[in-house]
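*Asks:* Fold the stuff below for me.
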Amino acid sequence: MTFAKTSALIINKKLSSHFLILLLISVLIQLWPVFFTQPARFAVRIAICNGLLLLSAAAIYRCLPGKIITFVLLSLLTLNFAIAFNTWDVYQSEFNTVFAMSILATHLAEAKSMSGLYLHSLPVTIAYFFVTWYAIKSLSEHCSGRIKVVGVVLLVIFVAWYSTANWLKKRKDLEVYYPLSSRILTNTPFYTGSEFIIAQRDNALAARIAQQNVHYPALQYHETGIENYVVIVGESARRSNMQLYGFNQDTTPVESALAKSALIFSHAIAPASATVLAVPMILSKADPDHFTADKLADNIVSIARKTGYHTEWISAQGNSGKSNNYIVAIASTSQKTHWIDTKYDTELLPALDDALKTPGKKFIVLHINGSHEMACDRYPASAEILHTGNKYEDCYNNAIRFTDYFIGEVAKRLQGSASSLLYFSDHGLEKNPKLESLYMHGSRNPSKEAYDVPQFIWYSPSALASQKRELGWVQDYWSTANNYSLMLSWLGISTGIENCSSLLETCHQEQTLFSVMDGGRHIFDYDQLRDTFISPDRKTPWRVAKKNSL
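*Replies:* Reported below is the predicted structural model:
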């Protein structure tokens, strides 16, 4: 017997006699990136499912079909590990939908150019494959048939349990963002596959909205005397925490100074308490009862582009994920999109400067992080102006003030041209005294606080001089779900359809019913909601969206 064959037999024998150690090493290697990026409960679920999968593979390993199945299973486990490990190793991040979208969009040449980043992890990946293969082989040889059967039964119970639990949760929450298959994979060692499912679905959604053919009887642009239109989509700003609306702290000195040249909405109401639902409804014809692809396709970004505006979307909120998928579909209809990884919203300003240099009339959207939780992270130390002794109250109000500063920086850039600025928040926040951080998104039993938002339209001196503008305070209640109609009038666009939902049209009449949606897709009548989070529970009735809603 040759030395090589003898050595191989000795190594194989030693590995076989320590099959439990091999199993443990395999599971730990798979969990390596998980330990650094996910909570402990996630790692425990993955470890349990991984162990049961390897034991089940050992139960079928000895026959040829079993070896083929084991090879496929092990290849998928290795691929999952390679993706998660490289994401953590290179980017210090968990694998998410953004990475999945990037992989799906990558072509061969780009893959080759990027491969150098990941080659150093190849030895670890190969080691994982062979350690796991020997672990399965050793388990098949040394575990009793009863243990193997128990492993298969427990795996079936594990998958069935989490599948049923996630199915029930999906039904209870009316949550449609995470497909059931994605939820199930999240609890397995194939968890990166969950992000690919979401990425593929989001890509399909964007394509579906882009392919919708919206017909306008007579689309026309009418001269407005304004060259630059900028929309700031705020985030998690409570109207009641703004000095402009009577708050007792100096949170909005800039906006208060701009008020004399603005149309300010006293009682603006957001259509939803979550960004992913509110922003698309504000920018399109969709509403809580009709949240459909064709309504989302009829959006202000698309129609502004069709009427000759140069359109740009500049965002601090990322180009994928649960909070952005419908928003990205709308943003993608613009001529230029900028997804900027920012620490503070002011980092969007250079992109705005470049956009304003484009000749002709422009429609620019700035989607900021505003005062989203955790508010303490939304502004630099130099912007920590307000001090009352309550840390999280101060954090939130300083974040509101930093947004005010950002609005001022945008207004400075528009001051010397014929320009107009529309600012609104996507939704409000509820104040929960039981939370350390105080403020939270609208709950399953929301109050009006979750929907009460600021909104105003400001005009530069040149814009005010060119035409008569509506200024002052709008005292009527206003649903920002009607902002699509409002912006049509603001931009000087007519579609051939009467636009009486716009406050700027002579045919407008005050709205009396306001439908709002919580994050779980429950629809309420705003007037029936309790005033604040700490107000007595009214057990407000709710309904679901109309058929065909997304």
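
*Asks:* rest of the way, CA atoms for contacts and neighbours
*Replies:* OK.

*Asks:* ok, S17 - how many residues close by?
*Replies:* Using other CA atoms under 10 Å, the number of residues around S17 comes to 15.

*Asks:* repeat for the one 5 residues further on
*Replies:* A count of neighbours around L22, defined by other CA under 10 Å, yields 21.

*Asks:* you'd agree it is up against A135?
*Replies:* Yes. Counting by CA atoms under 8 Å, L22 does reach A135; the two are 5.1 Å apart.

*Asks:* want to put them side by side, so please do this one too:
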Amino acid sequence: MVTNKVPGRVKNIIVVVGESDLADRHTIYGYKKQNTTPNIQNLVDHDRICVVKDAHSSADMTRYAVPMIFSFYDADHQDKLYSEKNLIELAKDNNYKTFWIASQDGRGQYSRPFGYLSEFSNYVTRQDYNNKENHVDWHDESLLPVIKEKFADQSEYKFFVIHIIGSHVNYSDDVTQEDIDALPKADAYDQSVHRTDRILNQIINMADTELKDYTLLYTSDHAEIVGVGHAIQYGGYTQYRIPVFLLDESKKYCQMVENIRNNDGYYTEVMDKFLLLDMLGYDVNPAAIEETKVQDRILHSDGKTYDYKNIPTEKDRK
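*Replies:* I've put the predicted structure just below:
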């Protein structure tokens, strides 16, 4: 896919990967019951953020979904997680200093595929790795001091992956009193979305101060059937409808999203790598993008691949 390398086009790239985040519960996607995303909505209103409509993940489990963002692994080419260079390696090859900062762990059957990717970074800290000094744990707030410190790194080109717990069950564990006070009549899931909105706003404020010149991509790994979970065999489409947005002052990547939508009209998770490769200063063969657009394929929790229009739903249960 990659045909040429040119000097880095974006000096500082930030990818924030959310967890179990359902677009249907975001104010920025038209949710009216609660004001779950006031900070991001404010940035949308001031034309700093573009919201990607009709986006879906390419898997309904974190261990499948996250590698699709940062490697050439996809539903039909699962071997490429190991047989091809990943985007962390490619960033380093083009003189980016790379950072992986996570409140998620990277070991065990549910985590190792993205834990493996994280360890290609120049700097990595997770709740289970390289954590003696910074005390990162599963609370997303614990990442903020590390993020602030690493944003101040003097390297000219930097690539950051920030992997948060977000709205993973139990939802009540993913909220603080501030979120409860802000949305006192909301359920715990909505309060957890509000908390992610606050965390993202703090990351953006730090980036404005420390980095200034940067582009930020937010995407969830997959979505959530609220009160049920994800990786549900007959759970249908709700567990795939993710929020995606870009803080992109140039608006180049806001437009690129629209240009690389799948032929069925969706923006899909496997397209993230094309955005990131362009940000990193790599040219990609247009034919490879067109080939990816032709089929909207997902890797479901049963380990099988499906066309998105044919994923298992309740009507398929026998």
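
*Asks:* Got a TM-score for the two of them?
*Replies:* The TM-score (TM-score structural alignment, normalised by the length of structure 2) is 0.85; 297 aligned residues with a CA RMSD of 2.5 Å.

*Asks:* The residue nearest to R317 of structure 2 when sequence neighbours are not counted and I225 of structure 2, how far apart?
*Replies:* For R317 of structure 2, the nearest residue in space outside its immediate sequence neighbours is Y234; the separation is 6.8 Å by CA to CA, 6 or more residues apart in numbering. Y234 of structure 2 sits 11 Å away from I225 of structure 2 when distances are taken as CA to CA, to the nearest Å.

*Asks:* Which one's more surrounded, these two?
*Replies:* I225 (19 against 14).

*Asks:* Can you name the residues that contact the most centrally placed residue in structure 1?
*Replies:* Ranked by distance to the mean C-alpha position of structure 1 (CA atoms, centre = their mean), the top residue is S323 at 1.9 Å. S323 of structure 1 is in contact with A274, T275, V276, counting by CA atoms under 8 Å, 6 or more residues apart in numbering.

*Asks:* Where do the strands of the stretch 151-300 of structure 1 begin and end?
*Replies:* Taking DSSP state E, counting those that start in this stretch as the criterion, the stretch 151-300 of structure 1 carries its strands at 220-221, 228-234, 262-269.

*Asks:* And the stretch 51-200 of structure 2, by the same measure?
*Replies:* Under the criterion DSSP E, counting those that start in this stretch, the stretch 51-200 of structure 2 contains strands at 55-56, 97-102, 123-125, 158-163.

*Asks:* CSV please, covering the ones you listed and showing mean neighbour count and distance to S83 of structure 2.
*Replies:* Formatted as CSV, the entries for the strands of the stretch 51-200 of structure 2 read as follows, by neighbours: other CA atoms under 10 Å; distance: least, CA to CA, whole Å:
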stretch, mean neighbour count, distance to S83 of structure 2
strand 55-56, 26, 26
strand 97-102, 24, 21
strand 123-125, 20, 22
strand 158-163, 24, 22
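
*Asks:* could you redo these as TSV and give each row distance to P312 of structure 2?
*Replies:* Conversion of the strands of the stretch 51-200 of structure 2 to TSV gives the following (distance: least, CA to CA, whole Å):
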stretch	distance to P312 of structure 2
strand 55-56	15
strand 97-102	31
strand 123-125	37
strand 158-163	28
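
*Asks:* quick one: which of those is nearest D45 of structure 2?
*Replies:* Nearest to D45 of structure 2 among the strands of the stretch 51-200 of structure 2 is strand 55-56; the distance by CA to CA comes to 20.4 Å.

*Asks:* So which residues make contact with that closest one?
*Replies:* Here strand 55-56 of structure 2 has contacts from H222, Y240, R241, I242, P243, V244, Y266, Y267, T268, E269, using CA under 8 Å, 6+ apart.
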